[in-house]
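Undergrad: just coords:
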């Protein structure tokens, strides 16, 4: 099988860590909202979930060697996919591939809200009661595995190149860190950027406790799909400072704990949290 020619893991980690660090600095210097909870427990849980994602993906790749990049290399070796059958300029292929893959991720996000069994998995992401860069990695391992297979199928159909796939995934991961980050962008600039990409204010609406708001603004990188399919919201009803983030039946301490978050998809009804009192919706802890 062909090789990438560079260390994919090191490149991914370097870009992820660099963007994450930048977002953390921006959140510290220009915070958008006051935090409801301390960072320590939330970050420990969210990054703990990220580590469990890494372990799950490693196990899956050992059992079934499938990732989007491996699929791209496989398609290259056997000349499978649309781009290998059509003699298009490279820039056209890259543009189409980026748009199609971004749409596929958008579509996956939509169905995780619409299909009950998938919502139980994706709901882990939505139970975070604050939103910051760490929220971007709060995805249950089952959702990460599902995403791998969906992206791999799209890559195989397209015949997208491996380098393109690596760059696309870096862009999407960086976009997720950016649009979950809790930092302030001047309103004029924010509304200009929204014509092209998903901004933090735009995505925050998607994490609203209100159903009519969290069923909008599904985009990860590009904002075009929300506008095109008429699921775009401009502002939350209560405004960004007063809106409540999370799920109506998960406003206690449960989402701050790793085990609660990992086990959540396996319980049809609300899981018990801890003996600690529910979080005050009006709490404004900033430490």
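TA: Yep, that arrived. Please read these numbers as outputs of a predicted model, since none were measured by experiment. Residues are numbered from 1 along each chain as shown.
Undergrad: drop to CA atoms for contacts and neighbour counts, all remaining ones
TA: Fine.
Undergrad: Residue 220 against residue 172, yeah?
TA: Yes: because the distance of 6.6 Å satisfies CA atoms under 8 Å, residue 220 is recorded as touching residue 172.
Undergrad: Have a look at those two and say which one is more surrounded.
TA: Neighbours around residue 220 and residue 172, counted as other CA atoms under 10 Å, are more numerous at residue 220. The numbers are 26 against 17.
Undergrad: any idea whether that one is helix, strand or coil?
TA: coil (DSSP: H, G, I helix; E, B strand; the rest coil).
Undergrad: Now do the same contact list for it.
TA: Listed by CA atoms under 8 Å, 6 or more residues apart in numbering, the contact set of residue 220 reads 102, 105, 106, 172, 175, 176, 179, 198.
Undergrad: Repeat that for residue 121.
TA: By CA under 8 Å, 6+ apart, the contact set of residue 121 is 112, 140, 142, 143, 264, 265.
Undergrad: take the one below as the second:
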């Protein structure tokens, strides 16, 4: 186990990049073969979203060179989990669950606090929700999110391996949740445990009430527990109006300029 943890820690960046690239290709292909909504996605638009994701990855690495895993190593035996005597596997599992809970509340705050919404709105301005939308987060939001996750790591006290695995899981879930592909009944079955494309698509609705539902990233439990779960949109999924009503353009530059609009 120690050797596995050391390997994952040493090759985190390569693993994350490889997994995300693979999922991008697979999900993009599934969107073409089994689309949930008929929509035309311009290649330059998709490329712009991917470029934002690349910028964010480089920016976060520049600001936090060792990533959140380095912070977890520094904080070893600290935080809430440092007070608990439990098997390693249980601490690992608890870490993933608590970090996911932290991300649920982070996402909810990004909608409820106007200053944070200015940054998060760039993500919601995408009118053609697809797998690349899972990378479309303003660099300002990426930095704020990193700071919040750092605070969560210090408070919770997860082991470094759990932090790395959670970050990989978070990236994968973001691509999966935004993918425009038809899962049929499988979506409903999965939604009992995890956030699915249909569940998250409702969150991207222009209808104000719906955009304040389904905040979860991975586990659907938190939305059910905290009263923010909605099973179906008022309109059919194929007819949901996506994006923001006041976003005239949803291209690369418009996303970067979005927080600074008056």
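TA: That came through fine. Every value quoted in this text rests on a predicted model; they were computed, and no experiment measured them.
Undergrad: How alike are these chains, TM-score-wise?
TA: Aligned and superposed, the two chains score 0.93 in TM-score terms (TM-score structural alignment, normalised by the length of structure 2); 256 aligned residues with a CA RMSD of 1.6 Å.
Undergrad: Going along the chain, name the helices of structure 2.
TA: Counting by DSSP state H, the segments of structure 2 that form helices are 2-10, 12-33, 43-63, 67-74, 88-112, 114-124, 139-156, 160-178, 185-190, 197-203, 208-211, 221-225, 252-257.
Undergrad: Minimum distance to residue 238 of structure 2: which of those has it?
TA: Proximity to residue 238 of structure 2, assessed across these by CA to CA, is greatest for helix 197-203 (10.2 Å).
Undergrad: average offset between that closest one and structure 1?
TA: Following the fit onto structure 1, the mean deviation recorded for helix 197-203 of structure 2 is 0.4 Å by mean CA distance after the TM-score superposition for structure 1.
Undergrad: Could you tell me where that helix falls in structure 1?
TA: Helix 197-203 of structure 2 falls opposite residues 200-206 of structure 1 when the two are matched by TM-score structural alignment.
Undergrad: Distance from that stretch to the middle of the chain?
TA: Counting by CA atoms, centre = their mean, to the nearest Å, stretch 200-206 of structure 1 is centred 12 Å from the centre of its parent chain.
Undergrad: got it, and stretch 100-108 of structure 2?
TA: Distance, stretch centre to chain centre, for stretch 100-108 of structure 2: 10 Å (CA atoms, centre = their mean).
Undergrad: any idea how far residue 36 of structure 2 is from residue 199 of structure 2?
TA: Counting by CA to CA, to the nearest Å, the separation of residue 36 of structure 2 from residue 199 of structure 2 is 13 Å.
Undergrad: of these two, who's got more company?
TA: Shown here are residue 36 of structure 2 and residue 199; by other CA under 10 Å, residue 199 has more neighbours (26 against 18).
Undergrad: do you know how far the more buried one is from residue 193 of structure 2?
TA: Counting by CA to CA, the gap from residue 199 of structure 2 to residue 193 of structure 2 is 11 Å.
Undergrad: now swap in residue 109 of structure 2 and tell me
TA: 23 Å.
Undergrad: same deal with residue 161 of structure 2?
TA: The span separating residue 161 of structure 2 from residue 193 of structure 2 equals 23 Å under the rule CA to CA.
Undergrad: Which residue of the two possesses the greater neighbour count?
TA: Regarding residue 161 of structure 2 and residue 193, a neighbour count based on other CA under 10 Å identifies residue 161 as having more, with 22 against 12.
Undergrad: which residue in structure 1 lines up with that one?
TA: Using TM-score structural alignment as the criterion, the counterpart of residue 161 of structure 2 in structure 1 is residue 163.
Undergrad: which residues touch that match?
TA: Residues near residue 163 of structure 1 by CA under 8 Å, 6+ apart: residue 4.
Undergrad: Same question for the one 4 residues further on.
TA: Listed by CA under 8 Å, 6+ apart, the contact set of residue 167 of structure 1 is empty.
Undergrad: what's the answer for residue 198 of structure 2, then?
TA: With contact set as CA under 8 Å, 6+ apart, residue 198 of structure 2 has these partners: 177, 187, 237.
Undergrad: What is the neighbour count of the counterpart of the last one in structure 1?
TA: By TM-score structural alignment, residue 237 of structure 2 lines up with residue 240 in structure 1. Residue neighbour count, defined by other CA under 10 Å, stands at 17 for residue 240 of structure 1.
Undergrad: Look up how far residue 208 of structure 1 lies from residue 240 of structure 1.
TA: As for residue 240 of structure 1, its distance to residue 208 of structure 1 is 10 Å (criterion: CA to CA).
Undergrad: With residue 162 of structure 1 instead?
TA: 36 Å.
Undergrad: can you check residue 85 of structure 1 too?
TA: Distance from residue 85 of structure 1 to residue 208 of structure 1, counting by CA to CA: 44 Å.
Undergrad: between those two, who's got more neighbours?
TA: residue 208 (25 against 11).
Undergrad: follow-up on the earlier one: from the contacts of residue 121 of structure 1, list just the buried residues.
TA: Listed as buried from the contacts of residue 121 of structure 1 are 112, 140, 142, 143, 264, 265; burial here means 16 or more other CA atoms under 10 Å.
Undergrad: The last one maps to what in structure 2?
TA: Superposed on structure 2 with TM-score structural alignment, residue 265 of structure 1 falls opposite residue 259.
Undergrad: what residues are up against the spatially closest residue to that match that is not a sequence neighbour?
TA: Leaving aside its chain neighbours, residue 259 of structure 2 sits nearest to residue 118 (4.7 Å; criterion: CA to CA, 6 or more residues apart in numbering). By CA under 8 Å, 6+ apart, residue 118 of structure 2 lies in contact with 258, 259, 260.
Undergrad: Quick check: residue 43 of structure 1 touching residue 134?
TA: Yes: under the contact definition of CA under 8 Å, residue 43 of structure 1 touches residue 134, with a separation of 6.2 Å.
Undergrad: the more surrounded of the two?
TA: For residue 43 of structure 1 versus residue 134, the count of surrounding residues by other CA under 10 Å is larger for residue 134: 25 against 19.
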